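**Q** show me the folded form of this:
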Amino acid sequence: MKKASLKLVLAGISIGALVGCSSNSGVTTSTANTGDVPQILQLAVKNDYTTTQPVGGWFNQSLQSNLMFRTLLVSEADLRSVKPDLASGYEVSDDHLTYTINLIEGNRWSDGEYVTPEDVKFSIEYNLLVTVSNQLYQNAFGNIVGATEWKNGTADEVSGITIDGNDIIIQLENPYSAFIPVLAQFDIIPKHAVENIDPDGFHNSEFWLNPVTNGMFMVDEVSVGSFYTLVPNPYSTETKPIIEKVVINWVPDYVTAVQNDQAYYYHTSSIDEMKILDSMSNMGSYMVDAMFYRYFVVNMQGIDGNQNPAMQDYRVRQAFMHAIDRDAIDIGVLNNMASVINSGVSEEHPANDGFVYEYDPVKARELLEEADFDFDYTVRLLTYYTDQTAENFMNAVAAYLGQIGVKTELIFTTQGGLDLFTTRNYDLGYKGLSAFSIEEWYYEYLSTNEYFQHTIGGDTVFDDLVKQLEIEVNIEKREDILRQLQQIEHDTLYKLPVFTLDQVIFINEGKLQIPDDIEFGNPFYECDIKFEEWRIIN
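**A** Got it, this is the predicted structure:
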């Protein structure tokens, strides 16, 4: 278990000073006896979500959804290694096109019905039809033989999913390197309780007011928009948890919820939130190595051909990369909680090509002059992050651009998706991406990406290599593809890479005890966190 001491890391630092700070680490774990302490865990969900009902992990992966639903396999913290869950294991053919997954007999739904191979087949087929789902699943399942025909209504089933006893056999059109890790994220849902629900409205259906679950817990009481509770599923075959009840509170603000004991567990990448939470003497903090990208989307042109003249010259985009001292911003604004990146491949990755956009304001100015940049033009910098750290970051970027003579306007929006990809009244849009795998960074470059085709105009230059990366299973070949993709990134600069940010998980150690040997993974995804050993101590 990696426990981070953030006291020094989160010391206040002014933008102007841009000076560094240090961090240390250690491990402490409460050994208090629970005695007669009620085993009730408090969690929170923000009430500005699009739904005020409990929802499963197909939509918003969360600790509470992970407690309600199980997957065929369960991930370790790296999100790549897996072990059995509903399935005892799997076999893969030599050509990586056929997966045989053996379902364990005897697992049951919270209504007493048995979990069957038909539930697995139904879950995958149904997911291909829903309108709200993590794209991760639909990318993987869209590669199954017959998925296209099923989706367009010309087939009665996905022909590439067959059942033989307790075995589910899945045949792919092409190899898909992350297929097993994706299955380890995918919640299986009950066919008998869902099959008559229109897939278009599944995410907001009444099913979620009293969902039939197969995990440790099931929904007990729901007070829409206020709270809902989970209690142990009497039919669960998992190890019985110590926690006897989970209360999930709908709240307007997460930090306030933690302060008011409405949430004993919370994760964030916000420096502002980290400072507040780390100042609380009862909070333990755990650093998580996650691919949480921060970068600027360049508003080039839409698929309608409508161009943004200010961003068309490659040298302008190049100049902006050299104009901003990202290392100094990391130290002075983000308090050493970021890692500077120059593409979607981190410095530590074996496929990193070693290319660096050095801070060089002289070169930046020269590039703008070569591009005949209009220094009377005001560059519009947009972001949907509205916390103080984001404001400080945007002001720092504006200051660096100002040093090379570029005028800027800062735009803070609460309609991120709309303003980035529809309204498009900006030049550079500061955005985040919590990626399950490196492929997700490169999926954004696809000409068919439903969002980014509106900023890069449907350019197909990345398409072939991204598709190759998706299906390649050989490590050396994957690394070669990644190096080629990085070269195209450098040659186009459709996204200006800035940082990856650490995620920090906060635990109220005055209330909650977790195992010493726990290893947290990216909290936006599911992995084994030994929840059955969590206990309330006060």
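
**Q** C-alpha only now, for contacts and for neighbours.
**A** Fine.

**Q** give me the nearest residue to V74, chain neighbours excluded.
**A** Among residues not flanking V74 along the chain, A184 sits closest, at 4.9 Å (C-alpha to C-alpha, 6 or more residues apart in numbering).

**Q** my bad, V251
**A** Nearest residue to V251 in three dimensions, chain neighbours excluded: K46, at 5.0 Å (C-alpha to C-alpha, 6+ apart).

**Q** you'd agree the one you found is up against D253?
**A** Yes - K46 is in contact with D253 according to C-alpha atoms under 8 Å; the separation is 6.5 Å.

**Q** residues in contact with T389?
**A** 270-272, 333-334 (C-alpha atoms under 8 Å, 6 or more residues apart in numbering).

**Q** which of those count as buried?
**A** 270-272, 333-334 (16 or more other C-alpha atoms under 10 Å).

**Q** what's the most distant pair in these?
**A** With C-alpha to C-alpha as the measure, no two of the buried ones among the contacts of T389 lie farther apart than S270 and V333, at 11.4 Å.

**Q** turn the contacts of T389 into a markdown table, including secondary structure.
**A** Output for those, formatted as a markdown table (DSSP: H, G, I helix; E, B strand; the rest coil):
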| residue | secondary structure |
| --- | --- |
| S270 | coil |
| I271 | helix |
| D272 | helix |
| V333 | coil |
| L334 | coil |
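
**Q** tell me which stretches of the stretch 101-250 of the chain form strands.
**A** 161-164, 167-171, 217-223, 227-232, 245-251 (DSSP state E, counting those that start in this stretch).

**Q** distance to N282 and mean neighbour count added to these, as CSV?
**A** Listed next are the strands of the stretch 101-250 of the chain as CSV, based on distance: least, C-alpha to C-alpha, whole Å; neighbours: other C-alpha atoms under 10 Å:
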stretch, distance to N282, mean neighbour count
strand 161-164, 50, 17
strand 167-171, 47, 20
strand 217-223, 27, 20
strand 227-232, 24, 21
strand 245-251, 20, 22
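
**Q** so which of the ones you listed gets nearest G354?
**A** Each of the strands of the stretch 101-250 of the chain has some distance to G354 by C-alpha to C-alpha; the shortest is strand 167-171, at 38.1 Å.

**Q** to check against the first, give me the structure of this:
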Amino acid sequence: MAVGKTDIGMFDPKKGWGTHAQIRLTHSSLLTIDSDLNFIGDLAESYTVSEDALTWTFPLRDDVKFSNGELVTAEDVKFTYEMLKEDGIKFDLSFVESIEALPEDNTVIIRLLEPRSTFVSQLTEIGIVPEAHYDDSYSQNPIGSGPYQVVQYDDGQQIIMEYNPYWYGKEPQFKKLTLLLLEEDAALAAAKAGQADIVYVPPTFAEQKVNGMQLLAFESIDSRGIMLPTVPSGGKGRTNDKEVDAGNDVTSDLAIRQALNIGLDRQMLLDVALDGYGQKAYCLCDGLPWFNEETVIEDGDIEAAKKILSDGGWVDTDRDGIVEKNGLKAEFDMYFSSSDQLRSDLSLAVADQATEFGIKINLIGATWDEIYLKGKTGAVAWGGGRHHPHQLYTMNSSEVIDTGYNNMSNYKNPKVDEYLKKALNAVTQEEANKYWKLAQWDGETGFSGIGDAPIVWLLRVDHLYLANEKLNLGKQPIHSHGHEWALFGNITEWTWGN
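**A** From the prediction side, this is the model:
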């Protein structure tokens, strides 16, 4: 298989393993998500939440073993969560008051300092590691309790996994998986050479014909948009704990961001950049229970975009096609991952359309390391989308500015912060969804495109793969952000036919 960079986090939750929904092959988590997007027990047989939403109780299965044959215990769960809470980088567990292991009952009790409506999602993403065998070199010999165990990891080249004989779930038909860590062009070449049974392909490659392989398209909540700095230039910030420059004098003007939101034609972008493989998007969560449908607009309106710019003081006085304000041209850099064909194609289409209403975007292909260093000074072809709403908080709350690569826009709105905090601290999902929607737009303000638009969301992409005609991937749930691992949640259902 060659489906992208599948070693993000290097099998260690402390390094981010699980943050891209990739733990299912190698690790158990307390909960998991079924194909209908319900939260169900995994390592935990079930779970209960107290009326005040502060105490979560998890009776554990007693038949779960690590790949070395040792039982997974409540103490291992306690160790994992406490280790990640203390680390505080890849998983924010600062709201957890205590984790208690009850060995005699094989139960874990987690007490929170305050209600956290998105905690349930972290329970599906944190892979449990063995306390007795975890150290700084864990990535070299990861021990988990998923259906597969890592037997060989060649950094930058391949991962070889074999069936874990102690796996407690349905036995998979495939006893060995080889994940080739190839870029998109190389992955397609591997498919054509008969060296891969399934490869990810961007829409640009979708019409490629490979003997014995079929194109599979899966709906996703994987959204793409433009992240735009909301503060003027000259500031400093932090990204992934490194000091960086922050701010942009053009994109910090609200008129620029709102003009892009209404002026860009999402259907045309979908047709040109994705060959129709996807859907228009107006937020990070279109179609999900926490999406505010009031943010859907009639876009592609060039005249409306021009009026927003003109009302904001942006006028093309020198008639060169680019509007300016107080001597400043409406021109800015936009970074995109140079190894990502889809983001490249989308960025080109966005820049082309923006010129029609007087905005010039200079495109810069870069590595993600470079983007994280420079991305707070220019626009970035951004992405996201999970089976839960927590990213609405991490991308838009001022509380997380300068942590990791959260809120790269440096966006601050006290009213939005208030709604996001209430959504996080809600006792029920229904109450949380009410505030997630208000944070997007309450009729006067919000982080959506009709509001402050720190990120102009454009498209939801289909995940496309070329797969061997004999390979049946079972019932795939709607995919989350990241084509690299979205396929594998139901790996035990995969079959090889005739």
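
**Q** re earlier: quick one: map the residue nearest to V74 of the first structure onto the second structure.
**A** Using TM-score structural alignment, the equivalent of A184 of the first structure in the second structure is T124.

**Q** geometric centre of the first structure: which residue is closest?
**A** Residue closest to the mean C-alpha point of the first structure, counted by C-alpha atoms, centre = their mean, is S434 at 3.3 Å.

**Q** am I right that it is in a strand?
**A** Yes - assessed by three-state DSSP, S434 of the first structure belongs to a strand.

**Q** next up, identify which helix or strand the closest residue to it other than its chain neighbours is on.
**A** Among residues not flanking S434 of the first structure along the chain, F292 sits closest, at 4.3 Å (C-alpha to C-alpha, 6+ apart). Assigned by DSSP states H and E, F292 of the first structure belongs to strand 291-298.

**Q** how much does that strand stray from the second structure?
**A** Following superposition, strand 291-298 of the first structure is found to deviate from the second structure by 1.4 Å on average (mean C-alpha distance after the TM-score superposition for the first structure).

**Q** what span of the second structure is that strand aligned with?
**A** Counting by TM-score structural alignment, strand 291-298 of the first structure lines up with residues 221-228 of the second structure.

**Q** what's the matching stretch in contact with?
**A** Here stretch 221-228 of the second structure makes contact (C-alpha under 8 Å, 6+ apart) with 251-252, 257, 281, 283-286, 378-387, 408-409, 454-462, 478-482.

**Q** thinking again about what came up before, among the strands of the stretch 101-250 of the first structure, which is nearest R478 of the first structure?
**A** Distance to R478 of the first structure, taken as C-alpha to C-alpha, is lowest for strand 167-171 among the strands of the stretch 101-250 of the first structure, at 22.0 Å.

**Q** which residues sit against the closest one?
**A** Strand 167-171 of the first structure has contacts (C-alpha under 8 Å, 6+ apart) with 97-103, 117, 120-121, 144-145, 160-163.

**Q** what do you get for stretch 291-298 of the second structure?
**A** Contacts for stretch 291-298 of the second structure (C-alpha under 8 Å, 6+ apart): 262, 282-283, 285-286, 436-438, 440-441, 448-450.

**Q** over to stretch 247-267 of the first structure?
**A** Contacts with stretch 247-267 of the first structure, where a contact means C-alpha under 8 Å, 6+ apart, come from 40-48, 64, 225-230, 273, 276-277, 503-508, 511-512, 523.

**Q** determine which two of the contacts of strand 167-171 of the first structure are furthest apart.
**A** Within those, L103 and V145 form the most distant pair, 20.9 Å apart (C-alpha to C-alpha).

**Q** of the two, which one has the most company?
**A** A count of neighbours by other C-alpha atoms under 10 Å puts L103 above the other of L103 of the first structure and V145, at 23 against 19.

**Q** residue in the second structure paired with that one?
**A** For L103 of the first structure, the residue aligned by TM-score structural alignment is L60.

**Q** dump the residue contacts of the closest residue to its match other than its chain neighbours.
**A** Of all residues not flanking L60 of the second structure in the chain, A44 sits nearest, at 4.2 Å (C-alpha to C-alpha, 6+ apart). Residues counted as contacts of A44 of the second structure (C-alpha under 8 Å, 6+ apart) are 29-31, 58-61.

**Q** ranges for the helices of the stretch 1-150 of the second structure?
**A** For the stretch 1-150 of the second structure, the helices defined by DSSP state H, counting those that start in this stretch occupy 74-87, 119-125.

**Q** helices or strands up against the longest one?
**A** Contacts defined by 3 or more C-alpha pairs under 8 Å, 6 or more residues apart in numbering; DSSP states H and E place helix 74-87 of the second structure against strand 96-102, strand 107-112.

**Q** and of those, who's closest to K325 of the second structure?
**A** With C-alpha to C-alpha as the measure, strand 96-102 is the member of those nearest K325 of the second structure (48.5 Å).

**Q** ok so, going back, so which of the helices and strands packed on helix 74-87 of the second structure is nearest D369 of the second structure?
**A** Per C-alpha to C-alpha, nearest to D369 of the second structure of these: strand 96-102, 31.1 Å.

**Q** could you say what helices and strands that closest one packs with?
**A** Other helices and strands packing on strand 96-102 of the second structure, by 3+ C-alpha pairs under 8 Å, 6+ apart, are helix 74-87, strand 107-112.

**Q** of the contacts of A44 of the second structure, closest to K15 of the second structure?
**A** S29 (16.2 Å).

**Q** map the closest one across to the first structure for me.
**A** Looks like S29 of the second structure aligns to T71 there (TM-score structural alignment).

**Q** could you find the closest non-adjacent residue to S145 of the second structure?
**A** S145 of the second structure's closest residue in space is F66 (C-alpha to C-alpha, 6+ apart), at 4.3 Å.

**Q** go on, V315 of the second structure?
**A** Nearest residue to V315 of the second structure in three dimensions, chain neighbours excluded: V323, at 4.7 Å (C-alpha to C-alpha, 6+ apart).

**Q** no further questions, thank you.
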